[in-house]
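Peer 1: Pasting the sequence and the predicted coordinates here, then a few questions.
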Amino acid sequence: MKFLDLAKVYIRSGGGGAGCSSFRREKFIEFGGPDGGDGGNGGSVWAEAVEGLNTLIDFRYQQHFFARNGQPGMGSQRTGKSGEDIVLKVPVGTEIIDEDEETLIADLTEVGQRVLLAQGGNGGWGNLRFKSSTNRAPSRANPGQEGVERTIWLRLKLIADAGLVGLPNAGKSTFLAAVSNARPKIAEYPFTTLVPNLGVVGIDGKEFVMADIPGLIEGASEGRGLGDLFLGHVERCAVLLHLVDGTSSTIAKDYRTILQELEAYSEDLVAKPRITALNKIDALDARTLANRRRSLEKASGGAVFAISGVTGQGVPEVLRALFSIIAEGRREAAPEEREWRP
């Protein structure tokens, strides 16, 4: 299934049916009176987060969703049939954005969450509704309310606890494949990863979800390479794992490049908890490793893990550090448990 994380959708709710102006005319009934029924309500357009979806590819082949109109009212006090609602089934983590691409309408982060996007029009009243003590034979009937037409954007941000960032060929896909059952494409050339990948990582009997996104290069915020189109998929993460290629001769520059691109994308993203790891240490001798680790610690201003996604060296320590931050975030997000007292 092809990955798609942005889609433009055109929706329209149904208009309400018109009310009926009718009078009862039956044999042996001297004063029949009004009996026009109400029009039916128009169908509404909803969005719902469902399980089993991880892409918006369905909305590439169908962009228009129009709910049915309500049927007009009829004589003999018969109400018109209401139009059926339309439900857009989207993956968990989908943001619904207005046509201006800035106004957030809803953020569906849990299975079963629903949001009303376009309310169906109300059906018009029939002339029976206007009967009163002073007006025994009204001929007035209301037209139905028109539906709502709007254009929206659907943007998918994957739900993950930890996100992998780094330059192309920093070993992100190899790392994800080593710590989970995910099988992303791995090769020796840059930009092997073209779409985000998710993997469930286990450590010490605990599990969390990790996201791998395509590598960033200098100028990604200006559209170079694959740009920063996929950075939205790590915005929900509790922690970022910044992998730096240990075989590079420009360790400090590589580190600062990613930091600058994160900052250009969002201040909130660069402010997230971040763990730095020097990857591919299996290809380095002890002296080179010490020098490059020291250079990276100086550039980052903090501790640096030395790991190898191929041999697994140092990987458990990184996973434990990631999970400790994730667990802390989960505790803060959980509702406070109140002490029960009889």
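Peer 2: Structure's in. What do you need? Numbering: from 1, shown residues only.
Peer 1: all contacts plus neighbour counts: C-alpha atoms, from now on.
Peer 2: Will do.
Peer 1: mind listing the helices for the stretch 201-342 of the chain?
Peer 2: For the stretch 201-342 of the chain, applying DSSP state H, counting those that start in this stretch gives helices covering 251-265, 267-270, 286-300, 315-333.
Peer 1: Out of these, the one nearest L241 is which?
Peer 2: L241 lies closest to helix 315-333 among the helices of the stretch 201-342 of the chain, at 7.8 Å (CA to CA).
Peer 1: So which elements touch the closest one?
Peer 2: strand 197-203, strand 239-245 (3 or more CA pairs under 8 Å, 6 or more residues apart in numbering; DSSP states H and E).
Peer 1: Comparing those strands, which stretch has the densest surroundings?
Peer 2: Of the helices and strands packed on helix 315-333, the one with the most neighbours on average (mean count of other CA atoms under 10 Å) is strand 239-245, at a mean of 24.
Peer 1: Turn the helices and strands packed on helix 315-333 into TSV, including distance to R294.
Peer 2: TSV is the format used below for those (distance: least, CA to CA, whole Å):
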stretch	distance to R294
strand 197-203	28
strand 239-245	13
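Peer 1: F175: which of those is closest?
Peer 2: strand 239-245 (9.3 Å).
Peer 1: what's the angle from the closest one to helix 315-333?
Peer 2: Counting by axes from the mean of the first three to the mean of the last three CA atoms, to 10 degrees, strand 239-245 lies at 160 degrees to helix 315-333.
Peer 1: helices and strands around strand 239-245, which ones?
Peer 2: Short answer (3+ CA pairs under 8 Å, 6+ apart): strand 239-245 packs on strand 162-165, helix 251-265, strand 274-279, helix 315-333.
Peer 1: dropping in the other structure now:
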Amino acid sequence: MRVSIRSPRSRGALLAACVVAVVGAATVVPGPAYARPSDTAGTARTAPVSATAPLSGNKVAGAVYGTTAVQRAGTAASGFRSTHQDIVASAQHADANVGTGADTGAAAPQASQLHDWWGTFPNTNSGPGGMATQSVDPNLRLSNSADVLYAPTMTPANNSCIEVVTVHTTTTPQVWAWDWCNSIAPGAEVDVDSSFLSNYTTTVNGRIAYTQKNVQTNKSTNTWTAYLYNVRTGAWDTLFTSSGTDQSGLSYGWDMFEFYSSTNPSTGNTYVCGDLAKAKETIESSNVQVDTASGWAPSGPGNSTWQPSASPNPSSYKCPKMVFHIVTNNSDWTVYDS
């Protein structure tokens, strides 16, 4: 989810006209049970996907676009647009630290709902492209209808038009291509169903995961294209393309864990914490790369920083047992609640 030009903790006033009501009540609809990562039929990948694998020329199977994508995204899209409003005022002091790696602290907890995040942020001018292998659990359902887990979510530096978002709510998980240059909404959406699992996921580090690549395909028109790697064909399928001006005005990027969660009055912690702990869920982003002037390279200390810090205080997330683990600096991270 995009954060604003003012700091890595807000989304910016330029999106205010697009804000609609904060995530509302939703009916919990149980989805089909899929194989867990430990018993999935897919073969574990022994080497990361190559950014230079061929392009298939095909669209992502099952993807929908435009108003249909927005409708299927539901209230989670409303929350995506509006959460920046909650933290703009408290984030202004962090302006000088954008892209520096300085610890800007976690957002102050709200009375009932908290929006917060952690991850690796590609620096401004680090390169016009990014890719990552993102975990996704087709069985994970959040318990509170107002909550959304946008994780992992990634956009490259250099004013990308697209952010590829993994979305967990009370219903079937989804993958979005969020359009930051035109609709300021999901430009494409695909459900994480049996078709998605068979075409785009495999087992990576013991977890079901898909790989996405998001690159600038025409510099003069600022055209960006997001792809998903098709594990059956060994090629990149097109998820979404968008051109124009990045409406947030940002130049840096991110690959992060992000949530918007209500507080459980019985524990004082966010519901997301309990959901991850109960499911024994680990969110992981691995093989994070940036498209540098010298070619594709792992995200590292020379081209990216950790925000809000390398080791944030979990209590600030109302998740005192949450673990933010750097597997490989800065190209592989995990988040789980112990």
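Peer 2: Sure, I can see it. Not measured: the values here are computed from a predicted model.
Peer 1: Could you get me the TM-score between them?
Peer 2: Once the chains are laid over each other, their TM-score by TM-score structural alignment, normalised by the length of the second structure reads 0.22; 135 aligned residues with a CA RMSD of 6.9 Å.
Peer 1: mind putting the helices of the stretch 201-342 of the first structure in CSV, distance to L88 of the first structure and mean neighbour count included?
Peer 2: Converted to CSV, the helices of the stretch 201-342 of the first structure look like this (distance: least, CA to CA, whole Å; neighbours: other CA atoms under 10 Å):
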stretch, distance to L88 of the first structure, mean neighbour count
helix 251-265, 29, 18
helix 267-270, 30, 15
helix 286-300, 44, 16
helix 315-333, 29, 15
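Peer 1: Out of those helices, the one nearest K206 of the first structure is which?
Peer 2: Comparing those by CA to CA, helix 315-333 comes nearest, at 8.2 Å.
Peer 1: picking up where we left off before, may I see the helices and strands packed on strand 239-245 of the first structure arranged in a markdown table, with distance to A177 of the first structure as well?
Peer 2: Below are those laid out as a markdown table (distance: least, CA to CA, whole Å):
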| stretch | distance to A177 of the first structure |
| --- | --- |
| strand 162-165 | 12 |
| helix 251-265 | 22 |
| strand 274-279 | 14 |
| helix 315-333 | 12 |
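Peer 1: Quick check: which of those is nearest to L154 of the first structure?
Peer 2: Among these, helix 251-265 sits nearest to L154 of the first structure (CA to CA), with 19.5 Å.
Peer 1: Check which helices and strands that closest one sits against.
Peer 2: Using 3+ CA pairs under 8 Å, 6+ apart: helix 251-265 of the first structure touches strand 239-245, helix 267-270, helix 286-300.
Peer 1: of all the ones you listed, which lies closest to L319 of the first structure?
Peer 2: Per CA to CA, nearest to L319 of the first structure of those: strand 239-245, 9.6 Å.
Peer 1: tilt between that closest one and strand 274-279?
Peer 2: Using the same axes, to 10 degrees: strand 239-245 of the first structure against strand 274-279 is 30 degrees.
Peer 1: Not counting residues beside it along the chain, what's closest to F259 of the second structure?
Peer 2: L149 (4.4 Å; CA to CA, 6 or more residues apart in numbering).
Peer 1: ok so that neighbour is a helix residue?
Peer 2: No. Counting by DSSP: H, G, I helix; E, B strand; the rest coil, L149 of the second structure is not found in a helix; it is strand.
Peer 1: That one is in contact with S262, isn't it?
Peer 2: No. Using CA atoms under 8 Å, L149 of the second structure is not in contact with S262; the gap is 11.5 Å.
Peer 1: separation between V190 of the second structure and N58 of the second structure?
Peer 2: Distance from V190 of the second structure to N58 of the second structure, counting by CA to CA, to the nearest Å: 15 Å.
Peer 1: about what we covered before: what's the closest of the helices and strands packed on helix 315-333 of the first structure to A290 of the first structure?
Peer 2: strand 239-245 (14.1 Å).
Peer 1: how about the helices of the stretch 201-342 of the first structure in a markdown table, adding distance to W46 of the first structure?
Peer 2: Formatted as a markdown table, the helices of the stretch 201-342 of the first structure follow (distance: least, CA to CA, whole Å):
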| stretch | distance to W46 of the first structure |
| --- | --- |
| helix 251-265 | 31 |
| helix 267-270 | 30 |
| helix 286-300 | 46 |
| helix 315-333 | 28 |
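Peer 1: how about those helices, which one is nearest R12 of the first structure?
Peer 2: helix 251-265 (33.5 Å).
Peer 1: Which of the helices and strands packed on helix 251-265 of the first structure sits closest to I11 of the first structure?
Peer 2: Short answer: helix 267-270, nearest of those by CA to CA, at 32.2 Å.
Peer 1: Which strands or helices does the closest one pack on?
Peer 2: helix 251-265.
Peer 1: residue ranges of the strands in the stretch 51-200 of the second structure, please?
Peer 2: 55-59, 64-65, 113-122, 129-135, 148-155, 162-168, 174-179, 185-191 (DSSP state E, counting those that start in this stretch).
Peer 1: nearest to M322 of the second structure, of these?
Peer 2: strand 113-122 (11.6 Å).
Peer 1: the inter-axis angle of the closest one versus strand 148-155?
Peer 2: Using the same axes, to 10 degrees: strand 113-122 of the second structure against strand 148-155 is 20 degrees.
Peer 1: of all the helices and strands packed on strand 239-245 of the first structure, which lies closest to F66 of the first structure?
Peer 2: helix 251-265 (35.5 Å).
Peer 1: coming back round to it: for the strands of the stretch 51-200 of the second structure, give me TSV that also has mean neighbour count and distance to T292 of the second structure.
Peer 2: What follows is the strands of the stretch 51-200 of the second structure, written out as TSV (neighbours: other CA atoms under 10 Å; distance: least, CA to CA, whole Å):
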stretch	mean neighbour count	distance to T292 of the second structure
strand 55-59	14	20
strand 64-65	20	30
strand 113-122	26	11
strand 129-135	28	8
strand 148-155	28	15
strand 162-168	27	18
strand 174-179	27	22
strand 185-191	24	26
